[in-house]
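1. I'll drop the sequence and a predicted model, then ask my questions.
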Amino acid sequence: MKNKLILILSLVFSLFMLILFIVYLIKDDSSRWQVALGGIAVSALPLFMLFVKKNPFSVLIYISYYIFLFCTTCLGSILSFYMKYKWWDSTLHFYKGLLMGFIAISLFKFLVPVRSQRDVSKWIPFIFIFSLAVTASVIWEIYEFTGDLFFTHTMQRGGNRDTMYDLLCGTAGGLLTAIYFSIKTKKPG
């Protein structure tokens, strides 16, 4: 079931982005066809999970991932929501922080055996979840900077201020997820 969903979501989104790529390539809209091309690449990433023996991620995480891709590539960049709505960028960075936090929870549960999870300090998963979300935010900002440096020149229009807001929002999303997991798994006594 999960593998079939990954395949369907990846193929549908890739096909959609391929159509946008062709349309904007014909229109000679380099900014948009580059986004569509990038969308094809990132929509295929979950396909690698079809080749692992045990997939640690839930269906909800994959659906959330494609919602994020749609909101960033199609709505944000191609339909210019980043320019039309000041709150769009910050909201997506917050959402990404939440998503990365839940990915970290899945990885923690996958990597640490259940019998060992009881004996692990509550701070270990908290720090792991928070750190993964913050690291993802930093890597995303490096991606934006590099993309602006070599390609689009549109991802960091606000410069340092935009970068700091993005990092704060991603960090807040990760912190919220880490707190949620800590409360949810609170040890009795």
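-> Yep, that arrived. Numbers count the residues shown, from 1 in each chain.

2. going forward, measure contacts and count neighbours with C-alpha atoms only.
-> Noted.

3. Skipping adjacent residues, who's closest to Phe130 in space?
-> In this structure, Phe130 finds its nearest non-sequential neighbour in Gly174, 5.1 Å apart by C-alpha to C-alpha, 6 or more residues apart in numbering.

4. Now name the helix or strand holding the one you found.
-> helix 159-184 (DSSP states H and E).

5. Going by neighbour count, list what's buried in that helix.
-> 162-163, 165-178, 181 (16 or more other C-alpha atoms under 10 Å).

6. Verify the stated contact: Ala104 with Val134.
-> No. Between Ala104 and Val134 there is no contact under C-alpha atoms under 8 Å: 11.2 Å.

7. which stretch of helix or strand covers the residue minimising distance to the centre of the chain?
-> Central residue of the chain (C-alpha atoms, centre = their mean): Lys96, 4.7 Å from the mean position. Lys96 is part of helix 86-111 when elements are defined by DSSP H and E.

8. and here's the other structure:
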Amino acid sequence: MKGKDRWNDLFELAMYVLAGGCFVYFLVKGNGAKVFQAVLIVAVLQLIRLLVKWTKTTMFTTLRFCVLLFIFVTMFLANEFGYYGVIPYLDKMEHLFSGVILCFIGLMIYSKATRQPEGTEPPSSQVAVWLCLFFSIAMAGVWEIFEFATDHLFGLNSQNGSLLDTMTDIICGTCGAIITTGYLALKARKRALPLVDVR
């Protein structure tokens, strides 16, 4: 394990163990939907690892922790353990937090796409800020398209059959994106450095 990423490795390992426990428990209980959810959690964790390896991208420690925490909250607490009915507005908090994560993913993409040889002029931090903002907002819309498609194809109820729910989710994701890009812009201005160095 890498020193600074050791806790993330342990966190991810704990989620595999918990998913395995949920799989066995709900299999015994005969709850097929929860069993599928446990399998889906493992699949998502593995997919992230494959994407990182395939794109040869290094996910910095804070971003990896945020992604793992997001998976834990959305897939374990909300879906597997049914906390949507326990924590008010949990869905909206998830969309707000997703706006933050997607900004940092946009930053990571920008950093990889504009990697410069050592000693050359760094890319524009202003472009990075705008890309992070637009990427995050666009992905909020893409997610709602995905929910709409799965609701109509598989008879699910992710959007509660409501335009209000859809638009509120997009607004929450956009607010998270605006707050994060404001923070990134402020940090870049104080340092007078490109945002690709943000950790």
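-> Arrived safely. Since the model is a prediction, treat every value here as computed from it, not as a measurement.

9. residues in structure 2 aligned with the helix holding Lys96 of structure 1?
-> Mapped onto structure 2 using TM-score structural alignment, helix 86-111 of structure 1 covers residues 88-113.

10. Distance of Val24 of structure 2 relative to Ile48 of structure 2?
-> In this view, Val24 of structure 2 and Ile48 of structure 2 are 24 Å apart by C-alpha to C-alpha, to the nearest Å.

11. Please determine how far the aligned residue in structure 2 for Leu45 of structure 1 is located from Lys34 of structure 2.
-> Correspondence of Leu45 of structure 1 to structure 2, assessed by TM-score structural alignment: Leu47. Between Leu47 of structure 2 and Lys34 of structure 2 the distance is 20 Å, computed by C-alpha to C-alpha.

12. out of these two, which sits in the busier spot?
-> Lys34 (19 against 12; other C-alpha atoms under 10 Å).

13. my read: the more buried one touches Gly21, true?
-> No. The criterion here is C-alpha under 8 Å, and Lys34 of structure 2 misses it with Gly21 at 11.4 Å.

14. List the contacts of the residue mapped onto Ala172 of structure 1 from structure 2.
-> For Ala172 of structure 1, the aligned position in structure 2 is Cys175, judged by TM-score structural alignment. Shown in contact with Cys175 of structure 2 (C-alpha atoms under 8 Å, 6 or more residues apart in numbering): 96, 99.

15. which SS class is Ser116 of structure 1?
-> helix (DSSP: H, G, I helix; E, B strand; the rest coil).

16. swap that for His153 of structure 1, sorry
-> coil.

17. Based on its surroundings, how many neighbours for it?
-> Neighbour tally, His153 of structure 1, other C-alpha under 10 Å: 14.

18. What is the aligned counterpart of it in structure 2?
-> By TM-score structural alignment, His153 of structure 1 lines up with Leu156.

19. The nearest residue to its match once chain neighbours are set aside: which element?
-> Distances taken as C-alpha to C-alpha, 6+ apart put Thr150 closest to Leu156 of structure 2, at 6.5 Å, once the chain neighbours are dropped. Take DSSP H and E as the rule and Thr150 of structure 2 turns out to sit in helix 125-154.

20. For that helix, buried residues please.
-> Taking 16+ other C-alpha under 10 Å as the criterion, helix 125-154 of structure 2 shows 125, 128-137, 139-141, 144, 147-148, 151 as buried.

21. what's the answer for stretch 62-79 of structure 2, then?
-> Buried, per 16+ other C-alpha under 10 Å, within stretch 62-79 of structure 2: 63-79.
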